[in-house]
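Trainee: fold the stuff below for me.
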Amino acid sequence: MKTYYFDHAATTPMHPDVAKAMLEVMQGPGGNSSSMHAFGRAAKQQLNRSRDRIAAAIGCKPAELMFTSGGTESDNAAIIGAARAQRKQGKTHIITSAGEHHAVLHTCEWLSREEGFSLTVLPIDSAGQTAPQLVKDAMTPETALISIMHGNNEVGTLQHIEEIGAIARAGGALYHVDGVQTLGWSTSRLNELPVDLMSFSAHKINGPQGVGALYVTNGTLLEAIQHGGSQERKRRAGTENIAGIVGFAEAVEISVKEREKKQPFMDELRKRWVELLQEHVPVPVVVNGHESQYLPHIVNVSFIGVDTETMLMNLDMEGIAAASGSACTSGALERSHVLRAMHVSEERIQSAVRFSFGLGNTLEELEEAALKIGTIVRRIRNNY
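Mentor: Here you go, the predicted model:
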């Protein structure tokens, strides 16, 4: 059976050049980058070279990058570490939005519940955006940290991070951005953005799973949440994943180099996919998210009248990989908290499916898959 992988927002296939770079490390001599002997120095050199490559590609200083195990750890390290550091300055208020990834929302809620921080969760509009004015209105002299993502992982909506960052700077608060979905897509240079902390993950850009990074601007106070070693400038204890970091650097360079041609093609796939679904599916197909400010590779649609879980099971049986939302919660039966926060109709929430595209996808396979989905929906309707 032919398969169709339309779930790149969950994880991406590894680029062959990334796998090759990692294999060279894994087949070479071992070495701990903290060791003083030649093997350790060689590992340290690979670590430093990778840090330099990523920093040059995304526009920051190498010393501002802290390697982690992925986006979730980066979000936790940023939010908990910055909040605790700011508390020592007398600031105990955190602002976030209802549309954030659970790695941000749950961490902020934990700080509020367990460590006494006050928390403001701002609403998002029907397109998935947080109005910068709401951020400004929510700020107080005690505001320690604002965490508003760049691109939403479920509906693809982009946020006004420049405006929000400027508001944070003016109010004396730190600004953290979950940039996991926008790495490789955004043309902005980090050192040009009013952002103090930004989270990244390698496996969203055809890199390896289990490695990510946190951008921490020079001078930003951050308490370590992991202890036991002096790695990563004493901000993240633990032996670095050299092979993964080398692969991460390769993936970042490839994504930046290919962005100019990849971005318009992904946007073409996205637009054509919606057209094909509306042409072949015998129920209304509604797009969820912003109509113009969106990531080019993510589209969330509701098949009105067709239950999400039923749809996903049938898609899987036909070899089509899609999702109901975040990969971190798609194993559960709960519906999208992002769509609920957008206050779309219940019938749209109950019938929403996220499709996301990337390496290997073609217009031809979209046309084939759309025909299959039309057949699936007719079959589901006939069985009701």
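
Trainee: from here on, contacts and neighbour counts on C-alpha atoms
Mentor: Noted.

Trainee: distance of residue 331 relative to residue 325?
Mentor: 10 Å (CA to CA, to the nearest Å).

Trainee: actually residue 212, sorry about that
Mentor: In terms of CA to CA, residue 212 sits 21 Å off from residue 325.

Trainee: can you tell me the element the closest residue to residue 289 other than its chain neighbours falls in?
Mentor: The shortest distance from residue 289 to any residue other than its chain neighbours is 4.5 Å, reached at residue 127 (CA to CA, 6 or more residues apart in numbering). Here residue 127 is covered by no helix or strand, with elements defined by DSSP states H and E.

Trainee: ok, now residue 209?
Mentor: Here residue 209 is assigned to no helix or strand, by DSSP H and E.

Trainee: and the closest residue to it other than its chain neighbours, which of the three is it?
Mentor: What sits nearest to residue 209 in space, not counting adjacent residues and going by CA to CA, 6+ apart, is residue 203, at 4.8 Å. Each residue gets one of three states, and residue 203 gets helix by DSSP: H, G, I helix; E, B strand; the rest coil.

Trainee: and the residue nearest to residue 289, how many neighbours?
Mentor: 21 (other CA atoms under 10 Å).

Trainee: I figured it hits residue 342, correct?
Mentor: Yes - counting by CA atoms under 8 Å, residue 342 is a contact partner of residue 127 at 6.7 Å.

Trainee: second chain to compare with the first, below:
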Amino acid sequence: MSRVYLDHNATMPLRAEARAAMTAAMDVAGNPSSVHAEGRAAKALIERARAQVAAAFGAEGADIVFTSGATEAAALALAGRDLLGAAVEHDAVASHVSGDLPVDRAGRARPAEPARSALQLANSETGVVQDLPAGLAVCDATQAFGKIPVAFNWIGCDMALISAHKIGGPKGVGALVMRRGTELAALLTGGGQEMGRRAGTENVIGIAGFGAAAEAAERELGSGAWARIADLRDGLEQRLRQAAPEVEIAGEGAARLPNTTCLISPGWKGETQVMQMDLKGFAVSAGSACSSGKVRESRVLRAMGYDEAAAGSAIRVSLGPGTTEEEITRFAEAWLAQREKHRARAA
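Mentor: Next up is the predicted model:
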């Protein structure tokens, strides 16, 4: 049978709209910094994408700086700044902040000084959505953008991070969204591209795909497609909990992304589950994909108060717009069958 992809939080398959925009952009020969007609045509593609991303992210009036991804956007926003973060932050953010903010059992932080804090809007492993305070310095909206209603102008932060491949755009392109007037020191210097904040010839093809994906994601969110996904996710959790009552769902009861479930099955290593499900034709993960292919104990779950055994026994299942009820049924049956085999071997 065909494989079932349930790792959309790691990357979402490329949307048809993004593919078409990128294909068209390949035929635009000019350098966007050139002043001739060919250069202006390439520049026009970038500015169209900038407008598309701004509209989809509710960032009208903000500056959008295209980068190679959310990781570069995080470095650009955070490097050299003394900001606080929580231990549940993505590695791209955690590597630049002091992990001093405590979190509750759901992984939510309550910073006393928002202006000195950088927080994620939604966690990639558990899907838990933060109740962000006003005046936040930096918001990592990478996982939330395109899955739940969110607007940069609602958040009220100085800067936000987003990524194309999390919404069905190409890998290797993202953006730093900035409240106009926010000061920023460029990491890459040279030319004056991206308003002098990120030197280097722009990735025109990738940026065009990002813009098209953002526009498509906005339409999809407005259509109610993610409500259907939430129903599929909830049905999966209910079925697994009924058949395997020892299973715990991280963040259960808290507001979560509609597509994400983090299953903790005590005594059954997450790495083993991922490999067994892969052999059965299902792509899931044991946490963030940004660890150079390594499978390791989840520091997010540890920060939430889970012990080492529980944190090492978790997998993440993340659905997408193309996920079907039949695929969820197949996954549940396969996972429960592997669980019974594990229990028999452990007996």
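
Trainee: ok, residue 331 and residue 325 of the first structure, which is more surrounded?
Mentor: When residue 331 of the first structure and residue 325 are compared for neighbours, residue 325 comes out ahead with 26 against 11, by other CA under 10 Å.

Trainee: tell me which residue of the second structure matches up with the more buried one.
Mentor: By TM-score structural alignment, residue 325 of the first structure lines up with residue 287 in the second structure.

Trainee: that match reaches residue 315, doesn't it?
Mentor: Yes - counting by CA under 8 Å, residue 287 of the second structure does reach residue 315; the two are 6.5 Å apart.

Trainee: aligned partner of the residue nearest to residue 289 of the first structure in the second structure?
Mentor: Checking TM-score structural alignment: residue 127 of the first structure goes with residue 106.

Trainee: ok, so what distance separates that match from residue 295 of the second structure?
Mentor: 22 Å.

Trainee: which of the residues in stretch 42-61 of the second structure are buried?
Mentor: Across stretch 42-61 of the second structure, burial judged by 16 or more other CA atoms under 10 Å covers 42-43, 45-46, 49-60.

Trainee: swap that for stretch 280-293 of the second structure, please
Mentor: In stretch 280-293 of the second structure, counting by 16+ other CA under 10 Å, buried: 280-289.

Trainee: likewise for stretch 277-287 of the first structure?
Mentor: Those would be 277-278, 280-283, 285-287, for stretch 277-287 of the first structure by 16+ other CA under 10 Å.

Trainee: residues in contact with it?
Mentor: 274, 299-305, 348, 370-371, 373-375, 377-378 (CA atoms under 8 Å, 6 or more residues apart in numbering).

Trainee: quick one, helices of the stretch 51-200 of the second structure?
Mentor: 70-78, 91-94, 152-155 (DSSP state H, counting those that start in this stretch).

Trainee: quick one: the last one aligns where in the first structure?
Mentor: It stands for helix 152-155 of the second structure. Going by TM-score structural alignment: helix 152-155 of the second structure matches residues 190-193.

Trainee: pull the distance from the matching stretch to the chain's centre.
Mentor: 18 Å (CA atoms, centre = their mean, to the nearest Å).

Trainee: just the contacts of stretch 277-287 of the first structure: which are in helices?
Mentor: Using DSSP state H to define helices, the subset of these located there is 274, 348, 370-371, 373-375, 377-378.

Trainee: looking at the residues you listed, state which has the most neighbours.
Mentor: That'd be residue 348 among these, by other CA under 10 Å, with 24 neighbours.
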